[in-house]
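Q: next come a sequence and a model predicted from it.
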Amino acid sequence: MNDPRAASPDYAGLKTRALLVSVFTIGTCGLIYELLASTIASYLLGDSVTQFSTIIGVYLFSMGVGSYLSRYFRRDLITSFIEVQILVGVIGGLSSPVLFFAFAEIDAFRVVLYGWVTATGVLVGLEIPFLIRILEDQFPLRDLVS
């Protein structure tokens, strides 16, 4: 009679699960891309503590910027969400070759490095606000945020 499962909404919908799995996967990839950029920077520039600290700081700041910028996306959120997911995969996947090439060929390597990390962080920062806005009609806000 007082079964707590009866009062909770059904989160087992296939589309919702696919959406959440994709966010988890791309979020994990974003973390890997951040650590990869930090590792490459420490290999190429030395001083691993400074490189990891600045890359992680720029990445987290960029995620906040991405979260802020999400307010300007008002139409067709699902398409925008998918485009952001694809861009995170492409930009993150190309980070190693691009950074190694930039170090060998470009004098302003740090600009490329921090620009690349910023782009990745902004895109990852867009994901959670998009997800919350896409699912806000299906679930209470307290369930979405937790």
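A: Everything's here; your move.

Q: alpha carbons only for contacts and neighbour counts from here, please
A: OK.

Q: helices or strands up against whichever helix in the chain runs longest?
A: Looking across the chain with DSSP state H, the single longest helix is helix 14-45. Counting contacts by 3 or more CA pairs under 8 Å, 6 or more residues apart in numbering; DSSP states H and E, helix 14-45 is packed against helix 48-69, helix 77-93, helix 95-105, helix 109-135.

Q: what is the following helix or strand past the last one packed up against?
A: Which is helix 109-135. Following helix 109-135 in sequence order, the next helix or strand is helix 141-145 (DSSP states H and E). The helices and strands touching helix 141-145, judged by 3+ CA pairs under 8 Å, 6+ apart, are helix 109-135.

Q: so which of the helices and strands packed on helix 14-45 is nearest residue 6?
A: Among those, helix 109-135 comes nearest to residue 6, with 20.6 Å by CA to CA.

Q: try it against this one:
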Amino acid sequence: MRIRSIAWALLLLFVGAAPGVAQQAEVEAAVRATLDAWRTGQYAAFVGSYHPDARGFFLDGGDVIEGFSLDALEATAEAGFDADVTLSDLDVKIYGTSSVAVGLLEGTLTLPGGLQLSGVWRYSETRIREGGAWKIVQFHISRREG
């Protein structure tokens, strides 16, 4: 009888954890898709990953950015911007209908004018579940020193 009770408890624990695991996989896929869209120049898909009220800090160390303009991203790409980066150490935590993801970006960014920045950058984002999709509401990219 005791073994049966333990088996039921484990089953309930596993079934209860499954939605969180599924959500974590959804967010991991969304993070990778967003960064792949940025890296491959699919800027409409990239901008579509962001909530209209999204804001954050970009790798230039400047002031907070509020939203992304598809036209501005495409113009920057036409002026020579390129992101040749890979994501590693992705870690996602789910908090109900919100998520926090952190990871590292490594590679080379080519800025308009040809200046290349190589290195490792810390990446973090916060998403909310809205309309069946995980939308970015906050992001931060900064160079990892050392």
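A: On my side now, so go ahead. Bear in mind the structure is a predicted one, so any value in this text is a computation, not a measurement.

Q: superposed, how do the two chains score by TM?
A: Scored against TM-score structural alignment, normalised by the length of structure 1, the superposed chains reach a TM-score of 0.32; 72 aligned residues with a CA RMSD of 4.8 Å.

Q: with distance to residue 22 of structure 1 and mean neighbour count added, can I get the helices and strands packed on helix 14-45 of structure 1 in JSON lines?
A: What follows is the helices and strands packed on helix 14-45 of structure 1, written out as JSON lines (distance: least, CA to CA, whole Å; neighbours: other CA atoms under 10 Å):
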{"stretch": "helix 48-69", "distance to residue 22 of structure 1": "18", "mean neighbour count": "18"}
{"stretch": "helix 77-93", "distance to residue 22 of structure 1": "8", "mean neighbour count": "17"}
{"stretch": "helix 95-105", "distance to residue 22 of structure 1": "20", "mean neighbour count": "15"}
{"stretch": "helix 109-135", "distance to residue 22 of structure 1": "10", "mean neighbour count": "20"}
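
Q: these into JSON lines, with extra columns for distance to residue 33 of structure 1?
A: Converted to JSON lines, the helices and strands packed on helix 14-45 of structure 1 look like this (distance: least, CA to CA, whole Å):
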{"stretch": "helix 48-69", "distance to residue 33 of structure 1": "10"}
{"stretch": "helix 77-93", "distance to residue 33 of structure 1": "6"}
{"stretch": "helix 95-105", "distance to residue 33 of structure 1": "7"}
{"stretch": "helix 109-135", "distance to residue 33 of structure 1": "8"}
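
Q: between those, which one is nearest to residue 16 of structure 1?
A: Shortest distance between residue 16 of structure 1 and these, using CA to CA, is found for helix 109-135: 8.2 Å.

Q: relative to helix 14-45, how tilted is the closest one?
A: For helix 109-135 of structure 1 against helix 14-45, the angle by axes from the mean of the first three to the mean of the last three CA atoms, to 10 degrees is 170 degrees.

Q: which residues does the residue nearest to the spatial centre of structure 2 contact?
A: Closest residue to the average C-alpha location of structure 2: residue 31 at 3.5 Å, with CA atoms, centre = their mean. By CA atoms under 8 Å, 6 or more residues apart in numbering, the residues touching residue 31 of structure 2 are residue 101.

Q: sec struct for it, please.
A: Using DSSP: H, G, I helix; E, B strand; the rest coil, the structure places residue 31 of structure 2 in helix.
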